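Sequence first, predicted coordinates after that:
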Amino acid sequence: MLDVEAQKPPDGKWTTPPFDPRFPNQNQTRNCYQNFLDYHRCMKSMRRRGKNPQPCEYYFRVYHSLCPISWVQAWNEQIKQGRFPGKI
């Protein structure tokens, strides 16, 4: 996983997601999907441990920057309905 603190921009300075060497190509669809999964996995883990979910904010910002809103809405709806295909 990426080091959240090292990648965190100064407050109010978030522009675009930093380069992720796992996704070097121009098409960022997989990057979008992976960060969506990472965010939900992070939140699940933090809730289970009773810790502050603030480190998960990195993944939230990245997938909100990369993913079309319609995809995120559809995936969240699928999660609510229990039919999301990804492993969270």
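Received, thanks. Note that the structure is a prediction, hence the values are computed from the model and not measured.

can we go C-alpha only for contacts and neighbour counts from here?
Noted.

What count of nearby residues applies to Thr16?
10 (other Cα atoms under 10 Å).

Name the SS class of the nearest residue to it once chain neighbours are set aside, please.
Closest residue to Thr16 apart from its sequence neighbours, by Cα to Cα, 6 or more residues apart in numbering: Ser65 at 6.8 Å. Recorded secondary structure, Ser65: helix (DSSP: H, G, I helix; E, B strand; the rest coil).

take the one below as the second:
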Amino acid sequence: MAEDMQQKMEKYRTAPFDARFPNQNQTRNCWQNYLDYHRCQKALSAKGVDTAPCDWYNRVYTSLCPLSWIEKWDSQREDGAFPGKI
């Protein structure tokens, strides 16, 4: 399974279709993948497990989200003022 995921990551070019977000506006998709990445990091780090599976969410949200949004959300997380539940 890990090898299969690794092969998908190597062929990765842009965010794949996600049936949860069928419309052209991908703002919600960007937001959800950002949250999923940080939730995944938090959960796996707490268990002491390798966080490599979380890289998928990272690659998706970095391809969908404007850099200014990511920087803003990162600074909000650092300041403890992030509006999302991680």
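Sure thing, it's come through. The model shown is predicted, which means the values in this text are computed figures rather than measured ones.

Show me what the helix or strand containing Ser45 of structure 2 is packed up against.
Using DSSP states H and E, Ser45 of structure 2 falls within helix 27-47. Packing partners of helix 27-47 of structure 2 (3 or more Cα pairs under 8 Å, 6 or more residues apart in numbering; DSSP states H and E): helix 55-64.

So which bit of structure 1 is the helix it packs on matched to?
Aligned by TM-score structural alignment, helix 55-64 of structure 2 corresponds to residues 57-66 of structure 1.

next one: that stretch to chain centre, how far?
Stretch 57-66 of structure 1 has its C-alpha centroid displaced from the chain centroid by 5 Å (Cα atoms, centre = their mean, to the nearest Å).

go on, stretch 22-42 of structure 1?
Offset of stretch 22-42 of structure 1 from its chain centre (Cα atoms, centre = their mean): 7 Å.

and what of stretch 9-16 of structure 2?
The answer for stretch 9-16 of structure 2 is 13 Å, by Cα atoms, centre = their mean.

cool, stretch 9-19 of structure 1 as well?
Remark: stretch 9-19 of structure 1 is offset 14 Å from the chain centroid, using Cα atoms, centre = their mean.

Check stretch 76-86 of structure 2 too.
Its chain's C-alpha centre and that of stretch 76-86 of structure 2 lie 15 Å apart, by Cα atoms, centre = their mean.
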